[in-house]
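J.: Attaching a predicted model along with its sequence, questions to come.
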Amino acid sequence: MSGVPDGVGVLGGGRMGAGIAHAFLLAGARVTVVERDDEQADAAAARIRESIRRSVDRGATQRSFATLDEALSLATDPAAFAECALVVEAVPEDRGLKIDALRRVAASVGPETVLASNTSSISIDDLAGGLPAPERFLGLHFFNPVPASLLVEVVMGAETAPSLEGVARGWVDAIGKTAVVVRDAPGFASSRLGVALGLEAIRMLEEGVASAADIDAALELGYRHPVGPLRTTDIVGLDVRLGIAEELHAKLGDRFEPPALLRRMVAEGRLGRKSGRGFYEWSDQ
């Protein structure tokens, strides 16, 4: 297979799922998004349409809004994925939730459909355990915000067919992003490195080494990181970062133990941009 898949399914139309749908729509794919009920499906449709309209308005695509919108469909039943060549699971980062979601999708698609998880830290082999065809399953880890990001992490499980590496690279290339291929390992490559940096930045803030702004500036100006680790944590979501840290702590040991400050902020509902407040104030953005 080359170029975009014949049809792309996305399970979950939240921020990540909407971004994945946006990327494939702009590349010319027909995209079906499945949500759990009509209310969530309507919210996902509005989210995706706003995103593609912005892309049209700023000239990021030659396709018209009407053309892109016509290629998008919403549903509440995974049976809508029956004709898709690729289905990407993009539900929240919870092992049990993902396993259940993937099993429901697997029961609804054809024998040639490739299933992928957008997990940022959960083992692909763990998720593949209950699937009827683990050789057609892999990780496609997109980054937030998907429309602006340049990277997709392709995660090959122990049972993933080797031929899927080239197929996945082609799909990633077709949506204008770069693929890095990693084997299934705790945190893969990106989450493991990103969380290690983010947790150390949180410890530095906890210890009073410097302010959040100055810690971020040290990485942005000294190492040319486009966004510092604390602002990145706000964008990703402190709850998401805590979940990944707990997963890595269980698998890799104490160097990934979440700082008390991170746990406290999550407990207080200071989740970053999505709640309006994290290490920074986001209420005016």
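T.: Looks like it came in fine. All values derive from a computational prediction rather than experimental measurement.
J.: make it CA atoms for all contacts and neighbour counts henceforth
T.: Will do.
J.: can you pull out the helices in the stretch 101-250 of the chain?
T.: Residue ranges of the helices in the stretch 101-250 of the chain, as given by DSSP state H, counting those that start in this stretch, are 124-128, 163-174, 190-206, 212-222, 229-236, 238-252.
J.: Ok, which of the ones you listed comes nearest F24?
T.: helix 163-174 (8.5 Å; C-alpha to C-alpha).
J.: Turn the helices of the stretch 101-250 of the chain into JSON lines, columns for mean neighbour count and distance to E35.
T.: Putting the helices of the stretch 101-250 of the chain into JSON lines (neighbours: other C-alpha atoms under 10 Å; distance: least, C-alpha to C-alpha, whole Å) gives the following:
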{"stretch": "helix 124-128", "mean neighbour count": "21", "distance to E35": "20"}
{"stretch": "helix 163-174", "mean neighbour count": "19", "distance to E35": "23"}
{"stretch": "helix 190-206", "mean neighbour count": "18", "distance to E35": "26"}
{"stretch": "helix 212-222", "mean neighbour count": "15", "distance to E35": "36"}
{"stretch": "helix 229-236", "mean neighbour count": "22", "distance to E35": "21"}
{"stretch": "helix 238-252", "mean neighbour count": "20", "distance to E35": "20"}
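J.: Grab the nearest non-local neighbour of the most centrally placed residue in the chain.
T.: Nearest to the mean C-alpha position of the chain, by C-alpha atoms, centre = their mean, lies F142 at 4.2 Å. Once flanking residues are discounted, F142 sits nearest to V152: 4.9 Å by C-alpha to C-alpha, 6 or more residues apart in numbering.
J.: Use this one as the comparison:
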Amino acid sequence: MKRIGVIGAGVMGTGVAQNLAAVGLESVLVDVDDATLERARQQIQRGARMSRLLSPAGANGARSPEPNLDLIHYTTDYTELGDVDFVVENITEKWDLKSAIYPRLDAICAPGVVFAANTSAISITRLASLTTRPERVLGMHFMNPVPMKPAVEVIRGWHTSDETVRTAQELLARMGKEGIVVADAPGFVSNRVLMLTVNEAVYLVQDGVAPAADVDRVFKSCFGHPMGPLETADLIGLDTILHSVEVLYESFNDSKYRPCPLLRKMVDAGLYGRKSGQGFYTYS
């Protein structure tokens, strides 16, 4: 694998492209317009500098070199994915948006190319059914920020082959990550637990049990978590949290997954967290 397609230039897509560049892999980063791609370029440049500053210094005090960001090709033209060796799709967690991509990729990419859906809740089996290569489709649920996280959930769909899993694991190993294989079930492992935790933490704020900062302090001080659930929600994006909870609610038809009204109201108000500058906390 030398050239990787990355669909979606949001928080996750930019993180994946940055991580690929850091290990010397070329990527084709695709999104709908040039303005989005320019924002992605600036975000990747900032992220690369920050990752370098946060990386441990060597014995001589020197930092690792910055990744070659020229390895990232920005485009709005999906046909430029015709020669990629692997695709990581990072579209927003909405079925109508994600589902439109897979038949398109299927027609453009070579038959042996693996499609990896970076999703926190949507069924891999259902996405794979939109292609002529369901055995070559799986999930790769990256965590945010992508370059800093050492592990990825790898989700095996109903038809996903062993070879496809091995191919994904090889790519992740080159990116410096461990792939943890789980079954295709709504929310998989991480988000089936995390989204319930975040949603319930929002209920605590809505019900006046404690302000956001104190909810997070309990988790950090009492349990040793590096971030509280509401800080985590702001980092992920409250809109993404809401989409994920809605998928769980729809998938299980269980009232325990009902989205908190305060979460929905904040998303309607455009308070998405770090990426909008305001969520449960304010960011400059």
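T.: Yes, it's here. All of these numbers come straight from a predicted model, not from anything done at the bench.
J.: Check the contact between the residue nearest to the centre of the first structure and N118; I expect there is one.
T.: Yes. The pair F142 of the first structure / N118 is scored as a contact, 6.3 Å apart, by C-alpha atoms under 8 Å.
J.: Let me know the secondary structure of the aligned residue in the first structure for R41 of the second structure.
T.: Using TM-score structural alignment, the equivalent of R41 of the second structure in the first structure is A45. What DSSP: H, G, I helix; E, B strand; the rest coil gives for A45 of the first structure is helix.
J.: Around the residue nearest to F142 of the first structure, how many other residues sit close by?
T.: Residues lying near V152 of the first structure (other C-alpha atoms under 10 Å) number 23.
J.: likewise G59 of the first structure?
T.: G59 of the first structure has 11 neighbours, counted by other C-alpha under 10 Å.
J.: any idea how far it lies from F65 of the first structure?
T.: Distance, G59 of the first structure to F65 of the first structure, using C-alpha to C-alpha, to the nearest Å: 11 Å.
J.: same check, this time on D239 of the first structure
T.: Distance of D239 of the first structure to F65 of the first structure, computed by C-alpha to C-alpha: 34 Å.
J.: for W171 of the first structure, same thing?
T.: W171 of the first structure is 22 Å from F65 of the first structure, by C-alpha to C-alpha.
J.: one step back: OK, contacts around the residue nearest to the match of R41 of the second structure when sequence neighbours are not counted?
T.: Nearest residue to A45 of the first structure, sequence neighbours excluded (C-alpha to C-alpha, 6+ apart): L74, at 6.9 Å. The contact partners of L74 of the first structure, taken as C-alpha atoms under 8 Å, 6 or more residues apart in numbering, are 32-35, 41-42, 45.
J.: How about P226 of the second structure?
T.: Going by C-alpha under 8 Å, 6+ apart, P226 of the second structure touches K220.
J.: Relative to T75 of the second structure, how far out is it?
T.: The gap separating P226 of the second structure from T75 of the second structure is 37 Å, by C-alpha to C-alpha.
J.: now do K94 of the second structure
T.: The gap separating K94 of the second structure from T75 of the second structure is 22 Å, by C-alpha to C-alpha.
J.: same thing with V181 of the second structure?
T.: Counting by C-alpha to C-alpha, the gap from V181 of the second structure to T75 of the second structure is 31 Å.
J.: residues near the residue lying closest to G112 of the second structure once chain neighbours are set aside, how many?
T.: In space, and not counting its chain neighbours, G112 of the second structure is closest to R136: 7.4 Å by C-alpha to C-alpha, 6+ apart. For R136 of the second structure, the neighbour count with other C-alpha under 10 Å is 23.
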